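Asks: Give me the fold of what follows.
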Amino acid sequence: MRTRVAIIGAGPAGLLLAQLLDAAGIDSVLVEQRSAEYVKSRIRAGILESGSVQLLREAGVGDRIERAGFEHRGIHLQWPGERHHLDFVDLAGKSVWVYGQTEVTKDLMATRERAGQLSFYEATDVELHDVDSDSPAVTFTDADGRAQRIEAAIVAGCDGSHGPSRHFVPERHRRTWERTYPFAWLGILADVAPSTDELIYAWHPDGFALHSMRSDAVSRFYLQVEPDEDLTAWSDDRIWDALATRFALDGWTLTTGAITDRSVLPMRSMVTSPMRHGRLFLAGDAAHTVPPTGAKGLNLAIADVALLARAIVTWLADGDTRLADAYSDIALRRVWRCTHFSWWMTTMLHRHGDDFDARLQLAQLQRVVQSDSAATELADNYAGIPIEGLS
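Replies: Have a look, this model is predicted:
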């Protein structure tokens, strides 16, 4: 079969790219190795930058965010005995939205199904061919065991850090930078109303903790643990005791409830360059990953796709390749800015090193809450810098 754009990966990046292209009259085919149900159920990030929300609205998938999401003006920073609120709207003129990546994925999948665009789930043996030519192709075996070949003008690799796409950028052209952090997050979902109005980022001698939420009745929590942590060693009581200790504050109480999901999330940064080779373009986790402390992963993917969609449309519809030629350089500038911010938030808030390091972390946290310029720098990055190339 033939299509204008073959998209590998049906996560938020691939689905949003397909939606933006469809709105511009450019057809695409989605190829995903997982089942549709698996993709819908993946629990990932929960914070959307103001620019991401605006883009989703423009793409026609913002209605449910307005109804079910939570607009937050900022976050709370805490260390033992103190909790301080940073108001992003006052500091940087931007808010953020709490709306889970799972919900974004469901919205985009429903929109694609209504549009009647072709998608293949549970594809195996996915291979890319001739991406450095004018006639790239994707081959795979579909869920019914039939061999498929898609010929396209452009291939978009939106298949995450473990997908095949980025490996089709030849090693002689590809460079990858990585940082593995010496800790992980134990994340839980709990059927309990949030105990806070906005997210709490807590530094504690026992380790970092984060209080987030998914709805009025479901909360999301994270605890800093070892990368090789044994989940079976963490009973419900132990989890709630650790959270209560790390969030302890006079006059405030942590509400507990039934834990419905738990997992350990490794912490690492990875950036691959370039994000384009021939007619293959990478977006989202296929090109970069960040630790979740700065809430950048999903938002970076959305920014990539916004830029990539514009580049593809101007190329295929107008014959103008300038934005496509500049895509990798422009996208990577934002990627490295957000990678730095994620590293900064991670190293400031997670307990590591010795007591000297702990005092440095506390000094940095105190600086952020006492200095308008330092607080504004955090707020501006967290709530989202503009997407270069779209103005």
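
Asks: all contacts plus neighbour counts: C-alpha atoms, from now on.
Replies: Fine.

Asks: buried set for stretch 264-281?
Replies: 264-277, 279-281 (16 or more other CA atoms under 10 Å).

Asks: how far is that stretch from where the chain is centred?
Replies: Relative to its chain's centre, stretch 264-281 lies at 13 Å (CA atoms, centre = their mean, to the nearest Å).

Asks: now stretch 7-24
Replies: With CA atoms, centre = their mean, you get 15 Å for stretch 7-24.

Asks: about what we covered before: which ones among the buried residues of stretch 264-281 map onto strands?
Replies: The members of the buried residues of stretch 264-281 that map onto strands under DSSP state E are 264-273, 276-277, 280-281.

Asks: Rebuild the residues you listed as CSV, extending it with distance to residue 50.
Replies: Shown next, in CSV, are those (distance: CA to CA, whole Å):
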residue, distance to residue 50
264, 28
265, 26
266, 27
267, 25
268, 25
269, 23
270, 25
271, 24
272, 26
273, 27
276, 27
277, 31
280, 29
281, 25
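
Asks: Grab the two from those that are most spread out in space.
Replies: Based on CA to CA, the longest span within these runs between 264 and 277 and measures 33.9 Å.

Asks: Could you also give me the structure for this second sequence? I'd like to compare it with the first:
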Amino acid sequence: MRTQVAIVGAGPAGLMLAHLLRLRGVDAVVLERRSRDYVERRVRAGVLEHPTVELLREAGVAGRLDREGMPHHGISLRFDGADHRVALTDLTGKSITVYGQQEVVKDLIATRVGAGEPLLFEVSEVTVDPATPLVTFTDAEGTPQRLECDFVAGCDGSHGVCAAEVRGTVQAHDYPFAWLGVLAQAPPSHSELIYAYHERGFALHSMRTPEITRLYLQVAPDERIEDWPDTRIWDELGRRLAADGFTLATGPILEKGVTAMRSLVTEPMRQDRLFLAGDAAHIVPPTGAKGMNLAIADVWALSEALDAYYRVGRTDLLETYSDRCLRRVWRAEHFSWWMTSMLHQAPDADDFQRKLQLAQLRYVATSEAAATSLAENYVGLPFQR
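Replies: Predicted coordinates:
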């Protein structure tokens, strides 16, 4: 097999890169070890930044997003028993859109399959040679394959094969807590996202559709999901999200799980002709809603660089790809760390630290400058075109 760009991983990063390259006339083959059904069903992030939505529209894959997505013009910081709204659109002129990551993936898969472009699911034994470059794998029928290419895009996550091929520096930070997340068949209890600071720990109220709510609780990193029956989850959410005039809507819990929180950045984000994007290169705690949006920003920059290479022979954008992406990555890492530190209860926190957190929250709630800084980062910084 021969192609111009081999893309390992059919998450939002790999699929969006393949689509952007197709629009620019660059051939690509996408490889994914999971089945199509698994990829389309796995629940991940659900907040799309303004630049992400704009890019999906420019790329012609936002039809269902525009029909079913839920635009939000603010978020609530809940503390001291009340909501303190950060008016995103009033402060920045931009908004966010709630639309599940798996829905973005479904849209991109449908577009690629509909165009008859190569997208291979259930491959195994994938190996990558960054220098040649060459990708070998076994296809779904059990036949060994060799995929020769000009470049490899590693979009297969932090546990994939591509990240291990980069001889760089990995900066990592583990947080002393995790999130217990649930997907519930219940209407949202509030029109916007609620970030709740509480003495028992952080809680987040989000949503996926007008009928499905996504909720999170701060728990210990070693928490066992078996110790959290549905009644305990709803009771704890009710305590942490309590506020005057607020009623928490409940319903059957469809999914639940515990996710550890960590930060990770690989520098550089490339090795020879292998370029990393998304979780293969960096991970952020979910508090700032940056994970999928960073992945989309990465592949936009990579598609631009590959387009310049094939169209006019330019190599400078490929050579500076890592540096350009890492500026945005570290900004997002800092914002996510800041939001996490401000809202969560550390296991060893004393009264001094808790009063510092409340002082910061009250400052954001009462200072237009502080609220604007949060809003600007939350809605997403513009792509450097």
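
Asks: tell me the contacts of the nearest residue to residue 2 of the first structure once chain neighbours are set aside?
Replies: Spatial nearest neighbour of residue 2 of the first structure, chain neighbours left out: residue 151 (4.8 Å); criterion: CA to CA, 6 or more residues apart in numbering. Neighbouring residues of residue 151 of the first structure by CA atoms under 8 Å, 6 or more residues apart in numbering: 1-3, 6, 135-138.

Asks: again, but for residue 182 of the first structure
Replies: Contact analysis of residue 182 of the first structure by CA under 8 Å, 6+ apart lists 226-227, 267.

Asks: Three-state assignment for it, please.
Replies: For residue 182 of the first structure, the assignment made with DSSP: H, G, I helix; E, B strand; the rest coil gives strand.

Asks: In the stretch 51-200 of the first structure, mark out all the strands, start to finish.
Replies: Assigned by DSSP state E, counting those that start in this stretch, the stretch 51-200 of the first structure shows strands spanning 70-72, 74-79, 82-87, 96-98, 119-120, 124-129, 137-141, 147-151, 154-157, 175-191, 200-202.

Asks: related to what we said a few turns ago, ok, the contacts of residue 151 of the first structure vs residue 222 of the first structure, which is closest?
Replies: Within the contacts of residue 151 of the first structure, the smallest distance to residue 222 of the first structure is 36.5 Å, found for residue 6 (CA to CA).

Asks: right, and the closest one touches residue 149 too?
Replies: No - contact between residue 6 of the first structure and residue 149 fails when scored by CA atoms under 8 Å: they sit 10.4 Å apart.

Asks: The spatially most central residue of the first structure: what's it in contact with?
Replies: Closest residue to the average C-alpha location of the first structure: residue 298 at 2.1 Å, with CA atoms, centre = their mean. Going by CA under 8 Å, 6+ apart, residue 298 of the first structure touches 12, 45, 48, 101, 284.

Asks: Where is the longest helix in the first structure?
Replies: Ordering each helix of the first structure by length in residues (DSSP state H) puts helix 322-349 first.

Asks: The second structure: matching residues for the very next helix or strand once past that one?
Replies: Of the helices and strands lying after helix 322-349 of the first structure in sequence (DSSP states H and E), the nearest is helix 355-370. Aligned by TM-score structural alignment, helix 355-370 of the first structure corresponds to residues 351-366 of the second structure.
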